[in-house]
Structure formats: C-alpha cells, structure tokens
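> sharing a model that was predicted from the sequence below.
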Amino acid sequence: MSDIPTLDVACHACEFLWVDLMHDPNASILNAVRDTYEVCRVRELNHVSSAIRLRAPAFVCFEVDDPDTRVFDSLMRVRNDHPELPVLVITDRNSMVVAKWAVRLRVWDLLVKPLGQEELSETICSIASKTTERDTAIGSGGALSASSSSCDVQRCNTPGHLKRTSAAISHLKANFACRISLETVAAACRLSPSQFCRVFRKEHDVSFGQYLLCFRMDRARTLLENEKILVKEVAYAVGFTDLSYFTRSFKRHFAVCPTAYQAGARHASE
C-alpha cells in the first residue's frame, strides 16, 4: 500500500489557516465549508504570523472585504517569511486593488466572488494535494517540485540539472514573441518531439506549452504596468495574434482581464 495519502484524504486531513477579514463574520465563504475541513480561523492580521508558527498550516487563505495597506503588508510578510507556503486570496469582484496585489505577490490562486462551494472545494483539494506531494518529497529526501499553477518559470537548479532542455529555454526567451513549434525546440535539444515532451515535463513539472504560456503571461503582466501601451500591442508583443484569445488566457491566469489589470496598476500608482 502506498504511503502517499489519496487526494480525498489529503483534502480533509490537512489543516489550513483562514484569515477572515470580512466586516461581517457571517458573510465569510468559510462558513460553507468549515465543517468539512480542518480550519484555523483568525480575524486579526497581527495574529497571522503566530498562527502560522503554532499551527504549521498546509496553506493560508486571505478572504478580503475592503483592502488597505495593512492587508498588503500582511500578505507580503507571509510570502517573504514563508515562501514555500501556498497562499490563496478570495476577494470581491470589485476589489481590483487586491487582485493586483495578489498577482504581484504571485500567490497560489486568486478567487473572485461570487464563488460556488464546488469551486472553492476544488481549489482547496488542489492545494492540499500539492502540499502532500511536497511533504512526501521532503520526507523521502526528494527535490521540491515547482508549482505548475505558478507563473514563476524560473527554477533554481544545480549546474547541469536542466542540460537536456536548456536549449529550449534559451530559444523560448529569444523568440517568445513569435510562433514556437514543438519540432523546433525538440530539435534544438537533439530530441524527438515525444522524447522532448517527456524530458521537459520531468525537468520542469509542466508541459512545454504550459511553460511557454506562463512565460508570455509574465511578460504581458510586466508590459501592462505601462499605462500608455495598448492591450492589443501587449498581446502581439508576447506572441499572440488573436486579441480575444489573449484576453481569455490572461483572465484564466490572473482572474482579471488585461484592461482591468492595467487600470488597477494605474490606480495603485496614483
């Protein structure tokens, strides 16, 4: 029998920390799932750090009503002090400032209300399963995998660790604004397309297509910090020829459309 817990067990066995910042505690979405999971709930930001130390949660969720700088400071402190700890942010659809903070700090996921119980449960299970994999890898002496949900495509590797696909990464960085075919990057690595797919996923924990998309989304996000650039110019600059597809991809990635993200960035800088 495997020592690795099943996904269902992992979802319900791990404890997580819920930072409930709703003005009305009864309005928190936690109330819909708290009987299903092991949850430590705090309502004061100055209790977050001590709760993490005492509880060692699988992940932290910030449910934010009205954002202020104290919330951002707390999020930043958690990300800086516990970079390995997944952070989930749940906010109202109108809280563009929170969405921008979440994207900048590269939290695990950002959920926007109205939010169904099923979607929330799926997200919790996804984080729990990844945490279980991480703990299992650490316990067996294995390497800690990079999260495939993150847009951080930079890896800290020992020399030579990625030598089989390093040529593909170099090609991607130099040509991400153009069409990149699987055959081209596979040939650059002296592998067949099928071999390349297997090796790339083994070394990066994501497919080459996912890696490329994350890289382009990161570049697009950076370009959108400039309020003078048009969204369609950003789309073309990072390799998209279809503006509507770019918009959908960006929203799936960051839970906010490019135009709204750019407006939020402009508002935050004022």
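Received, thanks. Please read these numbers as outputs of a predicted model, since none were measured by experiment.

> drop to CA atoms for contacts and neighbour counts, all remaining ones
Noted.

> packing partners of the helix or strand hosting residue 244?
Following DSSP states H and E, one finds residue 244 within helix 243-254. Packing partners of helix 243-254 (3 or more CA pairs under 8 Å, 6 or more residues apart in numbering; DSSP states H and E): helix 231-237, helix 258-269.

> now those as TSV including mean neighbour count and distance to residue 45?
As requested, the helices and strands packed on helix 243-254 are exported to TSV (neighbours: other CA atoms under 10 Å; distance: least, CA to CA, whole Å):
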stretch	mean neighbour count	distance to residue 45
helix 231-237	18	36
helix 258-269	17	22
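
> neighbours of the closest residue to residue 248 other than its chain neighbours, how many?
Nearest residue to residue 248 in three dimensions, chain neighbours excluded: residue 257, at 7.4 Å (CA to CA, 6 or more residues apart in numbering). Using other CA atoms under 10 Å, residue 257 is surrounded by 16 other residues.

> pretty sure residue 257 contacts residue 244?
No. Taking contacts as CA atoms under 8 Å, residue 257 lies outside contact range of residue 244: 10.6 Å.

> quick one: the helices in this protein?
According to DSSP state H, the chain carries its helices in the segments 7-13, 48-55, 69-81, 96-105, 117-139, 166-175, 182-188, 193-204, 208-223, 231-237, 243-254, 258-269.

> next up, a structure to set beside the first:
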Amino acid sequence: MLLWVDMCCGAHGAASSAEFSRHCQVRPTDQQHLWAALSLASNADVICFDFEHPDMSCLKFMTDTKARFPSVPIIMLMSQQSADVVLWALRTRIFDVLLKPLTARDVLRCVQRLSPVLEARRTQSTRANATGAEAIPDETRYHARRSSRGKLDGVLGYIEKNYAQPISEQEVAKECGLSPFEFSRAFRAAHGITFRDYLSECRLVQSKRLLGIAQVSVSDVAAMAGFNDPSYFARLFRKRTGSSPSAYRASLLTLKGAGTAGLVEADSEATG
C-alpha cells in the first residue's frame, strides 16, 4: 500500500495518484496524520510526498519521517526540477524524485525499481537510518548566493556524460582551476557529499537501468556503469539497495514481464 501525502493542496494530485493506483493501492493522508497511519497500517509499504515547490518545513518533515520510519521507501514529487533538492534527496536516502506531470512510463519505471527493495524489506529486520540528518537545501529557505560554486559549474554535467569512463578527481579539479584539496572541500561544501560518493551514486543509478536489460551480463553492467571491479560493484550495490545485482535484476524483469502482460491484455480487451 502507498500512503499519499498531499503537500500541495490538491493541485494536480488526483492525476498523479491515479497513475500509481494502476499498480498498487493508494491511501490518501496528510502531514498531520501520516505518522499515525504508518504506525497503525502494517501493510504500508511506501510513502509518496506530493509537492508543488517544497519549502524548508516540508523537507524537515520528510527528514523526520525518514528518521522515524527508516525502512519505508519515500517517493517525492515536484513540479519544478531543483539540483539542490535532488542532491538533498539523494543524501537523505529518498528513494526517488519524480517531476510532474507524471507519465505512465515514469510511474511504471518507479514501481519496477521499488519491487526488489520492498521484497528485501520484507525479508530483513527494520534497520536504523545510518545516514543521519542532512542539511536542508538553501534554496528552500531563500535564494542564497552561489558565488562559491562558480568554479564548479559544469562538474555534475561532466559526471553525467562521462560516468562510464575513469574519472580522476585530480583531473576534474585541474579543469576547475583548483587544487585537489580545494576542489574536494568546495564540492562537499556546495553539494553536501564528496565527489567520489556522488560519482558512485550516479553510477549506481545507471547500473539499475542497465540491469533491466536481460541480454547484458551483470559484469558488463558493472563495466558499462563505470565500475572496473565487479566484486566491488556487487558489494556497493547490496549495501545501497539491500539486494544483490542478480536478485534486483530478477525482480525487475519479473515485474517488467507482468507489466507488459497487463498492457497486452488491456490492448486486447480494447480492440476485442
């Protein structure tokens, strides 16, 4: 069951929740009653926070919810993309951030990614949230000056384009006109996460996408995502997701097959 928390006074919420209701039971709630619902509903698997533009108090509530219910995956919907908020969500272990308006493909992909995580959650004991509280992004408080980030412009885009290749922090620092020490401090100050950790998270995101392609071996997935050592990739993947790459793939392909079968059946009924 998915608990739907409307944080935007109903604007576009019905359409978004309707997309998820095609795949799972959706139960509406609000900020005031969410924790009680989580405590009472033993079958509450996922939380979805539906925002227009999240502010500091909203993100603080999400942080508190994650700390109180660390094993429950959280999905976050927004109407406008924000690099700072997405990075905050990554560090806070928010499961996924989706932009509205949602498409059927967006929701299906999210549900497919959730399947192995929920399966692992059901077979494991509740674990404490080891990440700690993350700083709320400045832009949810006010539009702070970004002058200290000037020399880092383009670094995230560079990672997105070159994650599959060996990326040296020293080389990137040189391109930014900074020493390795200066770059390391500036990157962490700007994004709240180390350069190496951000690069690893980016590669893990790509590996999850590649695991959905049955013809690509797990070792090839590791290499294509930028991990030179398949053993290290497998350890890191299990640490971040709670399941092995092979188990994640099996659950993903099973769900994908079920989703495809459902679409075929629906098409047959529509044309029959």
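Looks like it came in fine. Because the structure is a prediction, the values reported are computed rather than measured.

> give me the TM-score for this pair.
Once superposed, chain against chain, the TM-score is 0.54 (TM-score structural alignment, normalised by the length of the first structure); 182 aligned residues with a CA RMSD of 4.1 Å.

> about what we covered before: which position in the second structure pairs with the residue nearest to residue 248 of the first structure?
Mapped onto the second structure by TM-score structural alignment, residue 257 of the first structure lines up with residue 244.

> what does residue 233 of the first structure give?
The alignment partner of residue 233 of the first structure in the second structure, by TM-score structural alignment, is residue 220.

> ok, its match to residue 70 of the second structure distance?
Residue 220 of the second structure is 32 Å from residue 70 of the second structure, where distance means CA to CA, to the nearest Å.

> check residue 177 of the second structure too.
Per CA to CA, residue 177 of the second structure is found 40 Å from residue 70 of the second structure.

> so which of these two has more stuff around it?
Between residue 177 of the second structure and residue 70, counting by other CA under 10 Å, residue 70 is the more crowded of the two (18 against 13).

> residue contacts, that one?
126, 127, 128, 129 (CA atoms under 8 Å, 6 or more residues apart in numbering).

> residues near the nearest residue to the first one once chain neighbours are set aside, how many?
Yep, that's residue 126 of the second structure we're talking about. Distances taken as CA to CA, 6+ apart put residue 71 closest to residue 126 of the second structure, at 5.9 Å, once the chain neighbours are dropped. The tally of other residues near residue 71 of the second structure (other CA under 10 Å) stands at 20.

> what sits against residue 71 of the second structure?
Residue 71 of the second structure is in contact with 121, 126, 127, 128, 129, counting by CA under 8 Å, 6+ apart.

> same thing with residue 3 of the second structure?
26, 27, 28, 29, 34, 44, 45, 46, 47, 48.

> same thing with residue 264 of the first structure?
Residues near residue 264 of the first structure by CA under 8 Å, 6+ apart: 96, 97, 100.

> neighbours around residue 125 of the second structure, how many?
For residue 125 of the second structure, using other CA under 10 Å, the count is 9.

> what does it align to in the first structure?
With TM-score structural alignment as the criterion, residue 125 of the second structure lines up with residue 115 in the first structure.

> before we move on, back to that, now the residue nearest to residue 126 of the second structure: how far from residue 117 of the second structure?
Residue 71 of the second structure is 10 Å from residue 117 of the second structure, where distance means CA to CA.

> please apply the same query to residue 77 of the second structure.
In terms of CA to CA, residue 77 of the second structure sits 19 Å off from residue 117 of the second structure.

> more neighbours: the two, which one.
Between residue 77 of the second structure and residue 117, residue 77 has the larger neighbour count (other CA under 10 Å), namely 24 against 19.

> wait, that one sits on residue 47?
No. If you go by CA under 8 Å, residue 77 of the second structure and residue 47 don't touch, sitting 11.0 Å apart.

> list the contacts for the closest residue to residue 76 of the first structure other than its chain neighbours?
Once flanking residues are discounted, residue 76 of the first structure sits nearest to residue 105: 6.9 Å by CA to CA, 6+ apart. By CA under 8 Å, 6+ apart, the contact list for residue 105 of the first structure reads 75, 76, 79.

> check contacts around the one residue sitting closest to the centre of the second structure.
Central residue of the second structure (CA atoms, centre = their mean): residue 96, 3.0 Å from the mean position. By CA under 8 Å, 6+ apart, the residues touching residue 96 of the second structure are 74, 75, 76, 89, 110.
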